[in-house]
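Peer 1: Quick one, fold the following:
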Amino acid sequence: MMTGAILNPVNSSIIAVALAPIGAALGADASETAWLISALYLATSIGQPLAGRLVDMYGPRRLFLAGAALTGIAGVLGTLAPNLGVLVAARVILGFGTCAGYPAAMYLIRSEADRTGMKSPAGVLTALAVATQTIAVVGPTLGGLLIGLGGWRSTFAVNIPLAIACLVLGLLFLPAHRPAQGAPGQTASAQGASAQATAARTPGAPARTTGAPAARARIDAAGILLFTATLVSLLLFLMDTRLDRVWLLAVTVSAGAGFALRELRATDPFIDVRVFAGNVPLLATYARTLVAYTVSYAFIYGFTQWLEDGRSLSASAAGLVLLPTFAVGIVVSALTGRRAAMLGKLVVGAVVQLAACALLLVLGDHTAVWILVAVTALLGLPQGLISLANQNALYHQADPARMGASSGLLRTFMYLGAMVSSSATGAFFGRRATTAGLHGLAVFMLAAAAVLLVLTVADRSLAVPAARETADAGHAA
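Peer 2: Below you'll find the model as predicted:
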């Protein structure tokens, strides 16, 4: 599960330090190489909930293995690519191929929790949070080292052994049959009971009783197409926000409205909007994920670009400067992962994000490297706390019968935040990452971190699961 889950976050950030070498090698400017980022985000934002829904319907094994195979194909294609167009195609395939790992993992964890009676496998969830979100920060460091050893093509080639490892491990260890939770042939009443149990644990998360056994579920092709049209038009606008592209927002609204109407009428919808509309805590978790990762990816891409352009560091050196973020994030996740409290983690994470963004305002072209390292280390703390808390919140709030789709949507909102940050980075930097542009981006990041703090403090449901788990632990003792 961990090996498959790291594929998407690592590939989302490893390209950050490879854009300049790729542009130089293939004669492409910054606006063209930016498609290497956007292509994966577009594919992933659409593919995550789709892969999650298919995991809910057919179990994790098939989707996991198919995704691993696509990842390997993308690695080969990118390694041998003769031009930028083929590289973009490889990133699209990579985006879809790496979508199955996270929802498959969350589905299996939820299934095993139901089978064994464990209310919250905190240790496994902590490891998954590190594998899927905190590890994204190591992408630039890994990319810099790979470029130093074998050139920019090695950032694609690294997917080949990872894909082979996933195929071998998946064939050996993933259950060939669908786990009992939501399995084909499971009665509707059993699925409803599972949903009601989750609702009892988390106020505000409604029970959902499915109208038919999962074996009769059909793929909602119309819903998927409308969802795709909604996301593609929105992300295309965010990639290049100009007045002459406002029509894309009109397409987004129209497609989104059509999607909502379709899902309300569908007997087995791609995304059950009734459940999500009534589950305010889950919607709040998605909103927090969006703004938190707007800040995180603005740092990963914006700060990294500034290190190379404004501070004149090499790709390898820039990657190493970001290493403390990864290291601190892992340590923080390991130390706090088994604590059930979510509200405290999110509040501390948001406050530290505010402080770190404020520090970016004092950086300049000649700032000492040790100060840069200190800033990146500070940013590791919220990277560890926020990702873990939001994942745990989703685990408690989502309908078990839709755990795969709900987990996929969490990643969709994560990459929506990445696209917002990408648009902001382009707006503040233009063709070159200057110190003035970094300061403007820092103000934008401060605003996003402030929104995260407000959303966290306003969500009273965050304290409920922690309190209940503490009480349950006391009764068990």
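
Peer 1: switch to C-alpha atoms for all contacts and neighbour counts from now on
Peer 2: Will do.

Peer 1: can you tell me which residues contact the residue nearest to G258 when sequence neighbours are not counted?
Peer 2: Excluding the flanking residues, the one nearest G258 by CA to CA, 6 or more residues apart in numbering is L226, at 6.8 Å. Neighbouring residues of L226 by CA atoms under 8 Å, 6 or more residues apart in numbering: 255-256, 258-259.

Peer 1: L290 against G417, yeah?
Peer 2: Yes: contact criterion CA atoms under 8 Å: L290 and G417 qualify, at 4.5 Å.

Peer 1: could you dump the contacts of L226 to TSV with neighbour count, distance to L249 and secondary structure?
Peer 2: Below are the contacts of L226 laid out as TSV (neighbours: other CA atoms under 10 Å; distance: CA to CA, whole Å; DSSP: H, G, I helix; E, B strand; the rest coil):
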residue	neighbour count	distance to L249	secondary structure
A255	20	10	helix
G256	18	10	helix
G258	17	14	helix
F259	23	15	helix
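
Peer 1: Identify the residues contacting the helix or strand where G440 lies?
Peer 2: Under the criterion of DSSP states H and E, G440 resides in helix 435-458. Outside helix 435-458, the residues that touch it by CA under 8 Å, 6+ apart are 284, 287-288, 291-292, 294-295, 298, 302-303, 306, 310, 343, 346-347, 350-351, 353-354, 357-358, 360-361, 363-365, 424-425, 428-429.

Peer 1: To compare with the earlier structure, here is another sequence to fold:
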Amino acid sequence: MTAVLERVAAPLRRIHRDDNGFDRKLIAPMVLGSILNPINSSIIAVSLVPIGRAFGAPPAQTAWLISALYLATAVGQPVVGRLVDLYGPRRLFLAGTALTGIAGVLGTFAPNLGVLILARVILGFGTCAGYPSAMYLLRSESERSGKDSPGGILTLLAVANQTISVIGPSLGGVLIGLGGWRTTFAVNLPLAVAGFVLGWLRFPNADVRQGDSRSLSRIDFAGIVAFAGMLVALLLFVMTPRVSNLYLLAISAVCAVALVIRELRAAEPFIDLRVLGGNLPLVATYARTVLAATVTYCYLYGFTQWLEEGRGLSASVAGLVLLPTFVTAILVSTTTGRGPRIRGKLVVGALVQLISGALLLLTHGATAIWLLLGFALVVGVPQGLLNLANQNAVYHQADPTRMGSSAGLLRTFTYLGALIASSANGAFFPVTANTAGLHDLGLFVLVVSGVLLVVTVLDRSLARVGRTGTGETPRNS
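Peer 2: Next up, the predicted model:
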């Protein structure tokens, strides 16, 4: 464990040594804000079973605790990101941390599953500002200091998010052991207070890039509404993919057409489709993100539920079984994070995800704990490679004036993958998380990982990231 902590501290030391132009007082609120969403995404994994038992709800109902947060966040991230681009991060960050605290109180004292789902929706919106704010400040500080690619800080941001995503189930297991599942909501209270105080004291008061952009008339409300309608209808269908719900796809298509028409006519569109359409490398990055996240969350939610119900482990022990994933992810991220080239990381990550799907097929109710721990170690490799590589790709490929909204869209596609995984888990575990369902999930993981590998190998633009002195990829190539 000492070696792992040393790895976690390494990016901080490198920031002091290599990225000394960056305002280091921003690092703590940036990291804390960016982890609020992944901690709530991952900590719920070990809470689903005890919450279901407490309220007599089957997995199909408790799955809404996952979906509610992702629906809110998938819509909210790019919206808040665009507001960060226009008005700077401070006000959005403070409002978000306040909402996170409110959601923590509501979830802690929720009398039924419906109130818990409402708390998760509020959490989704409340945690939207952290990551776009961090990416915005990375780009702004890079321009101010003249250091174009703050690799140490990018690595720290990725490592922090990966650490929380992977250690979340273990932390949740410990909290449930100490005070029951309600503690997994109460943990948001100290985090929200710390984030609000740090944001108030350290984030800049004025907008960094567009200080004169104060008018609400600059916000493309029509585009936001069309985008929200398109995404919510699509995600609701993904969560319940039945013939009777095909009308949701029709609604999504109508909203998509309205979005395209609006954004092509707007003077300052919410999503600049002309720029995005001319930036195929960025579009490919978003596609890879969906595929990688689908596999990650199939493991995080599906495998965790199977450990508790199919393997018969307690929530605390199931969380500890996942702990080696955290160790591997940190070692891989900190070892490879400074390298500017990302294509090799993506290829290796996709290959190891293929291996993880095969391992799921070999797992059964009598699998020894030490083999499950070995499986957790393997899964940490792609978690340490793919998230970091895709984040770095967005940093280099996105329009700098839209860094907040581009980072928000990255998270949106991440949560689209999470919702696909949640839907798959519901399909393969309709009543209980048994071994037969786990094997079906393994086949699904194999297919998605294979597609990810093909998409990555065919994307020749990845070879250009890190080739030049600055590591930039041409944004309109």
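
Peer 1: Now compute the TM-score of the two chains, please.
Peer 2: The TM-score (TM-score structural alignment, normalised by the length of the first structure) is 0.91; 443 aligned residues with a CA RMSD of 1.4 Å.

Peer 1: now the helix holding G440 of the first structure: which residue numbers in the second structure?
Peer 2: Residues 435-458 of the second structure are where helix 435-458 of the first structure lands when matched by TM-score structural alignment.

Peer 1: how big's the offset between the matching stretch and the first structure?
Peer 2: With mean CA distance after the TM-score superposition for the first structure, stretch 435-458 of the second structure departs from the first structure by a mean of 0.9 Å once superposed.

Peer 1: And that stretch, what's buried?
Peer 2: Neighbour counts over stretch 435-458 of the second structure (16 or more other CA atoms under 10 Å) mark 435, 437-446, 448-453, 455-456 as buried.

Peer 1: picking up where we left off before, the second structure: which residue goes with the residue nearest to G258 of the first structure?
Peer 2: Matched to the second structure by TM-score structural alignment, L226 of the first structure sits across from A226.

Peer 1: Next: V158 of the first structure.
Peer 2: Correspondence of V158 of the first structure to the second structure, assessed by TM-score structural alignment: V187.

Peer 1: For that match, which residues are in contact?
Peer 2: Contacts here follow CA under 8 Å, 6+ apart; on that basis V187 of the second structure touches G104.

Peer 1: Check P382 of the first structure too.
Peer 2: By CA under 8 Å, 6+ apart, P382 of the first structure lies in contact with 329, 348-350, 352-353.

Peer 1: swap in G95 of the first structure?
Peer 2: The contact partners of G95 of the first structure, by CA under 8 Å, 6+ apart, come to 8, 39-44, 47.

Peer 1: so which of these is the most crowded?
Peer 2: T44 (29 neighbours; other CA atoms under 10 Å).

Peer 1: The second structure: which residue goes with that one?
Peer 2: T44 of the first structure maps onto T73 in the second structure when the alignment is built from TM-score structural alignment.

Peer 1: Thought C128 was touching its match, still the case?
Peer 2: Yes: counting by CA under 8 Å, C128 is a contact partner of T73 of the second structure at 6.0 Å.

Peer 1: now, among the contacts of G95 of the first structure, which is nearest to T134 of the first structure?
Peer 2: N8 (11.9 Å; CA to CA).

Peer 1: Which position in the second structure pairs with the closest one?
Peer 2: Checking TM-score structural alignment: N8 of the first structure goes with N37.

Peer 1: mind checking how far its match is from A119 of the second structure?
Peer 2: According to CA to CA, to the nearest Å, N37 of the second structure and A119 of the second structure sit 13 Å apart.

Peer 1: quick one on the thing from earlier: please, which helix or strand holds the match of L226 of the first structure?
Peer 2: For A226 of the second structure, the host element (DSSP H and E) is helix 221-239.

Peer 1: Just give me the mean distance for that helix relative to the first structure.
Peer 2: With mean CA distance after the TM-score superposition for the first structure, helix 221-239 of the second structure departs from the first structure by a mean of 0.9 Å once superposed.

Peer 1: If anything else comes up later, I'll come back, but that's it for now.
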